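Chemist: no sequence for this one, just the structure:
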């Protein structure tokens, strides 16, 4: 029997055997199982991602003799005939070779006749965008109102070329490019069944070279098996593909980190001996630098698409984030200029040496002290108001003390006070212990003493008009430092009774874990980075002893991927000390998520803070005496 290539031998026969495209398969499976079938389907996507395969499986589901379902039996006459490509009522049309309107009319003349063997007559038109305008016009009416026994399955790699009138008559499914991880997993399964020995790094090379196409990956695998005499070795596959060893790229970055120019030139010499494409080296360098930047910024977002996740994480710890960004920008510009170099090797060496020569060697500290400004005439001539001079301090001292302080920013007030009041020479008295330093006795060129942290509760910041004299400044400072009405830090207006008795900063058990605890005690689970941001928009829907089910709104699910769900399951399993199966569905969240709950609590605290400032007698006195204005929009919770 003649050899059958892997791409044909291992073409999926059922939806379960498909690799990826779950967003398409889910819609088709539900439509088949609930008898909600459309008369025309359009599958779009790049080459080799499964458009024609899904169409053939759908045709088999429609015509299986057991009945219409998402799982055809695979044994009946219709299933076997479709698998072998000889089913009479499945008409596959290559639109690229039959573009004329006469061809289209010939096909449509038989639409009115009932199927010969199957339940439906299925027209599978591949590369439908190649049809002429006349052919589309001939197809329109039939495509809109076909007989009940006819289904149209259209496939194209270029949906932009289809008329809007065709698109509006079809259910459109866009098939995505497959990730390198999914391709590698599928290749492992096939090679184990084929009993072909392989080295895993060779599969990552093939998965990346396939560029999202499973058919290309299988074709390259066929070629690599032949190249390696029945086995897949990394060096053989790398030589076949002409790709650069990433180990050389890693060594380049390590040489950058060590500022070792001799090592850089030695690595380039090794690449020259292997006949490397020097422009390709720059491209691979950009790929690795990008992965380093991701690892340093959002480690959870780093995939294993090149099989080097752990090495990237280790390398990211040796290079600063600023250097990575610098190297990336230099390499990006250098790749553009490679064609201008008289010799490709010299162009690469000059690029690497330029990156080393211009590597930032440190940043000089910026000025830390503000320069004193000249006093204006109004500041010099402004009199001290009699009321403030005689009565301000006693009036402030008589104010009642309360609990938590309200901190009002008065940096500009302090600066004005310093400029008006010159430094004073105090008599030396060794018998007197140094006391507190008054704010109006510090020279403008002297460093201000740090204000001690008085509390850890959320405080409030607001903007007030600056004072211009020492007396005014003292009044403002006393208003800043006087105790004011406390701002509660507890969650406000919860929908249910407080769960402090349940959690109370202690570890939550799986037994009492609930949607309310997830919402109100979310910080206890210590979910980091992007994972924490995504999880904060998830709502707990269902809990069992072995599983947790969450919903996330579609508007917050753009960055959600399988790795986030897997990582969430790992961290919650570790927290609860149980083996939990965690799933996240994109669906409506009828009640508050942790993120929404936190934002509501902050908004309510901010409202109370604004009301407290507006009602504060000292703030009102400042406004009255200085014709000031309190800007409510400037009030912020500092923590």
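Modeler: Cool, got the structure. These figures come from a predicted structure and were not determined experimentally. Numbers count the residues shown, from 1 in each chain.
Chemist: use CA for all of it now, contacts and neighbours both
Modeler: Will do.
Chemist: I'd guessed residue 475 sits against residue 392; true?
Modeler: Yes: taking C-alpha atoms under 8 Å as the definition, residue 475 is a contact partner of residue 392 at 6.5 Å.
Chemist: More neighbours: these two, which one.
Modeler: Neighbours around residue 475 and residue 392, counted as other C-alpha atoms under 10 Å, are more numerous at residue 475. The numbers are 20 against 17.
Chemist: show me the contacts for that one.
Modeler: Contacts for residue 475 (C-alpha atoms under 8 Å, 6 or more residues apart in numbering) come out as 388, 392-393, 396.
Chemist: quick one, strands of the stretch 101-250 of the chain?
Modeler: Applying DSSP state E, counting those that start in this stretch to the stretch 101-250 of the chain gives strands spanning 121-126, 150-156, 171-174, 197-198, 231-232.
Chemist: can you redo the ones you listed as a markdown table with distance to residue 254 and mean neighbour count?
Modeler: Below are the strands of the stretch 101-250 of the chain laid out as a markdown table (distance: least, C-alpha to C-alpha, whole Å; neighbours: other C-alpha atoms under 10 Å):
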| stretch | distance to residue 254 | mean neighbour count |
| --- | --- | --- |
| strand 121-126 | 50 | 24 |
| strand 150-156 | 46 | 24 |
| strand 171-174 | 42 | 17 |
| strand 197-198 | 30 | 16 |
| strand 231-232 | 29 | 22 |
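Chemist: Using JSON lines, please lay out these together with distance to residue 342.
Modeler: Shown next, in JSON lines, are those (distance: least, C-alpha to C-alpha, whole Å):
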{"stretch": "strand 121-126", "distance to residue 342": "47"}
{"stretch": "strand 150-156", "distance to residue 342": "44"}
{"stretch": "strand 171-174", "distance to residue 342": "45"}
{"stretch": "strand 197-198", "distance to residue 342": "41"}
{"stretch": "strand 231-232", "distance to residue 342": "38"}
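Chemist: In addition, the following structure is provided for comparison:
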């Protein structure tokens, strides 16, 4: 029986053009040879199985070839090429740094470098897994690598570039090898299958290429394994069974059940996966990748990102049209969170099942959210879209409700300016729609009373005898609280109240209302704005209120708060033409002394005799 040669060795590239997926490197090397611009040292970096050592051997053979072809490839027929192919070349040396990593090994290499080549123009040294050299070996190699003889060329290869000393990196031309693309790998496997007379399915080859994760050597090893398993018939099913890979059909079926909100079938699919011996973490990771592929398939411009076979690509395109992006994004977020929590969870199965149940109820959650939003909008519209007559009647009813509700608390006997402001605002709520809106947006206690009165006038919310069990289906009170929060947020929209009243403003009345609102601001913990309002007395020039600020920080704070101030003052003073103007004070404040020298100078300015005392006793500052 003939000796079997694995595909990774049998179909190892022997020319630059036969290297798979590294054209950016092979073209550069061919140009360097053609232009006679070879570096003294090369460093090939990249993951396993992408062609580093192969390219190093092809480069070494081509450099010493006696009859280089027009497209800069080795002829394969000269003495140098034949001796290299037979493994007895005296000009090309390979060293495995993993087993020859000591200082003595490097010194032996340096002694060999001193001897010129017996045949060929160059003496080439290929050092594989160079990161395995010890630091002492690296240091011994530095001088030779920096200034080698003109006939010596070093080609270093490594999978872990970060472990190599920077002094070595600076002396080499560095080439970074990429992971080989799935499509390139599948095409290469197809060529080998054709040469060997093996029947295959493209989907099966794509699965092998994906499983290899960019390493062609791994793909060729799996290829040989499946050829033996399937008796030279590589099918999608044979690849799935032999490599123990989760079938795409599991995920396609699962997404159908998620769309149909069939949680029971979704759990049964996961149980089938576990029964077949797959890990739950592997399953949820595959589900995340499946959801990602569905999102990619929804856009024509991103379909090229699908690294799958043609039949699987069609399935993705069909299912992606049945799902909306919102559902896919929500499901992907749930799957990602499950994958993060999977390792720390004690019950792995429950973690995945919980994620599947959440995915099955995404559509219901979205519908409930939309329904709640619609209810809030309807209630808000019912409160705001009133005619002036209806609003006036409603305000009068609200006033009576507020008075009835406030009798036990004796709110009328208020003493503080802030309480005066609250009571005044509540009593003036029925004057106009603009005043009512001001109370809702600026006065939370009054707004709560209005909300309760409004709900009580339409439908009872709480029955004293039955408690919360009598709450209506629409749950108006929570919706009104939501609307009140939205009213609070509208304060940031910088909208001033507008009206037709332009009454003359009395200065004393203006200052009283100003100070009352300042006290209210203080209770709201807006200390900076309170300080600005009370640090100096504002002046009233016609309809313009001039407020003194000390710096730009205070000016910005005043600009942020003046909308609320104007809304209050316009209603209270019945003048909608009022405006606030910030004026930066011109007076220069005395800088407080901080250092010991500054404190001493301040004391001397008050008592000059202190300087005489210091000089007399020759004192210093500590």
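Modeler: Sure thing, it's come through. Remember, predicted model here, so these are calculated numbers, not experimental data.
Chemist: What's the TM-score once they're superposed?
Modeler: Laid over one another, the chains give 0.58 as their TM-score (TM-score structural alignment, normalised by the length of the second structure), with 394 aligned residues with a C-alpha RMSD of 3.3 Å.
Chemist: related to what we said a few turns ago, between the contacts of residue 475 of the first structure, which is closest to residue 239 of the first structure?
Modeler: Nearest to residue 239 of the first structure, judged by C-alpha to C-alpha, of those is residue 396 at 83.4 Å.
Chemist: Surely that closest one touches residue 477?
Modeler: No: if you go by C-alpha under 8 Å, residue 396 of the first structure and residue 477 don't touch, sitting 10.6 Å apart.
Chemist: Give the residue from those two that has the larger number of neighbours.
Modeler: Neighbours per residue (other C-alpha under 10 Å) separate residue 396 of the first structure from residue 477, with residue 477 holding more: 17 against 14.
Chemist: which is the next helix or strand following the helix or strand where that one lies?
Modeler: Applying DSSP states H and E as the criterion places residue 477 of the first structure in helix 470-481. Counting by DSSP H and E, the next helix or strand C-terminal to helix 470-481 of the first structure is helix 515-520.
Chemist: Report the aligned residue range of the second structure for that next one.
Modeler: Mapped onto the second structure using TM-score structural alignment, helix 515-520 of the first structure covers no residues at all.
Chemist: ok, now stretch 227-244 of the first structure?
Modeler: If you align by TM-score structural alignment, stretch 227-244 of the first structure falls on residues 229-246 of the second structure.
Chemist: how about the matching stretch: buried residues?
Modeler: 232-236, 238-240, 245-246 (16 or more other C-alpha atoms under 10 Å).
Chemist: List the buried residues for the top helix by length along the first structure?
Modeler: The residue-count maximum for a helix in the first structure (DSSP state H) belongs to helix 594-615. Neighbour-count burial for helix 594-615 of the first structure, with 16+ other C-alpha under 10 Å as criterion, is recorded at 594-595, 597-598, 600-602, 605-606, 609-610, 612-613.
Chemist: And for stretch 20-32 of the first structure?
Modeler: For stretch 20-32 of the first structure, the neighbour count (16+ other C-alpha under 10 Å) marks 20-21, 24-25, 28-29, 32 as buried.
Chemist: Present those residues as CSV; the columns should include distance to residue 127 of the first structure.
Modeler: Formatted as CSV, the buried residues of stretch 20-32 of the first structure follow (distance: C-alpha to C-alpha, whole Å):
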residue, distance to residue 127 of the first structure
20, 22
21, 19
24, 19
25, 21
28, 21
29, 24
32, 25
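Chemist: quick one: which of those residues is nearest residue 187 of the first structure?
Modeler: Nearest to residue 187 of the first structure among the buried residues of stretch 20-32 of the first structure is residue 20, at 13.3 Å by C-alpha to C-alpha.
Chemist: need the contact list for that closest one.
Modeler: 178, 182.
Chemist: Past whichever helix or strand residue 456 of the second structure is part of, which element shows up next along the chain?
Modeler: Using DSSP H and E, residue 456 of the second structure sits within helix 444-458. Scanning forward in sequence from helix 444-458 of the second structure by DSSP H and E, the next helix or strand is helix 476-489.
Chemist: Where does that next one end up in the first structure?
Modeler: Using TM-score structural alignment, helix 476-489 of the second structure corresponds to no residues of the first structure.
Chemist: so who does the counterpart of residue 160 of the first structure in the second structure touch?
Modeler: Counting by TM-score structural alignment, residue 160 of the first structure corresponds to residue 162 in the second structure. By C-alpha under 8 Å, 6+ apart, residue 162 of the second structure lies in contact with nothing.
Chemist: For the contacts of residue 475 of the first structure, give me TSV that also has distance to residue 289 of the first structure and secondary structure.
Modeler: Converted to TSV, the contacts of residue 475 of the first structure look like this (distance: C-alpha to C-alpha, whole Å; DSSP: H, G, I helix; E, B strand; the rest coil):
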residue	distance to residue 289 of the first structure	secondary structure
388	63	helix
392	63	helix
393	62	helix
396	60	helix
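Chemist: If we ignore the residues flanking it in sequence, what's nearest residue 102 of the first structure?
Modeler: Closest residue to residue 102 of the first structure apart from its sequence neighbours, by C-alpha to C-alpha, 6 or more residues apart in numbering: residue 135 at 7.9 Å.
Chemist: Need the counterpart of the one you found in the second structure.
Modeler: Aligned partner of residue 135 of the first structure by TM-score structural alignment: residue 137.
Chemist: Residue 313 of the first structure too?
Modeler: Per TM-score structural alignment, residue 313 of the first structure is aligned with residue 317.
Chemist: secondary structure element for its match?
Modeler: Assigned by DSSP H and E, residue 317 of the second structure falls in helix 310-322.
Chemist: buried set for that helix?
Modeler: For helix 310-322 of the second structure, burial by neighbour count (16+ other C-alpha under 10 Å) applies to 312-313, 316-317, 320.
Chemist: from the chain's centre, how far out does stretch 245-253 of the first structure sit?
Modeler: For stretch 245-253 of the first structure, the separation from the chain centroid amounts to 27 Å (computed by C-alpha atoms, centre = their mean, to the nearest Å).
Chemist: Which parts of it count as buried, going by neighbours?
Modeler: Per 16+ other C-alpha under 10 Å, stretch 245-253 of the first structure contains these buried residues: 245-246, 248-250, 252-253.
Chemist: Which of those fall within helices?
Modeler: Reading helices off those with DSSP H, I get 246, 248-250, 252-253.
Chemist: Of those residues, which is the nearest to residue 183 of the first structure?
Modeler: residue 246 (19.7 Å).
Chemist: roughly how far apart are that closest one and residue 230 of the first structure?
Modeler: Going from residue 246 of the first structure to residue 230 of the first structure by C-alpha to C-alpha, to the nearest Å gives 25 Å.
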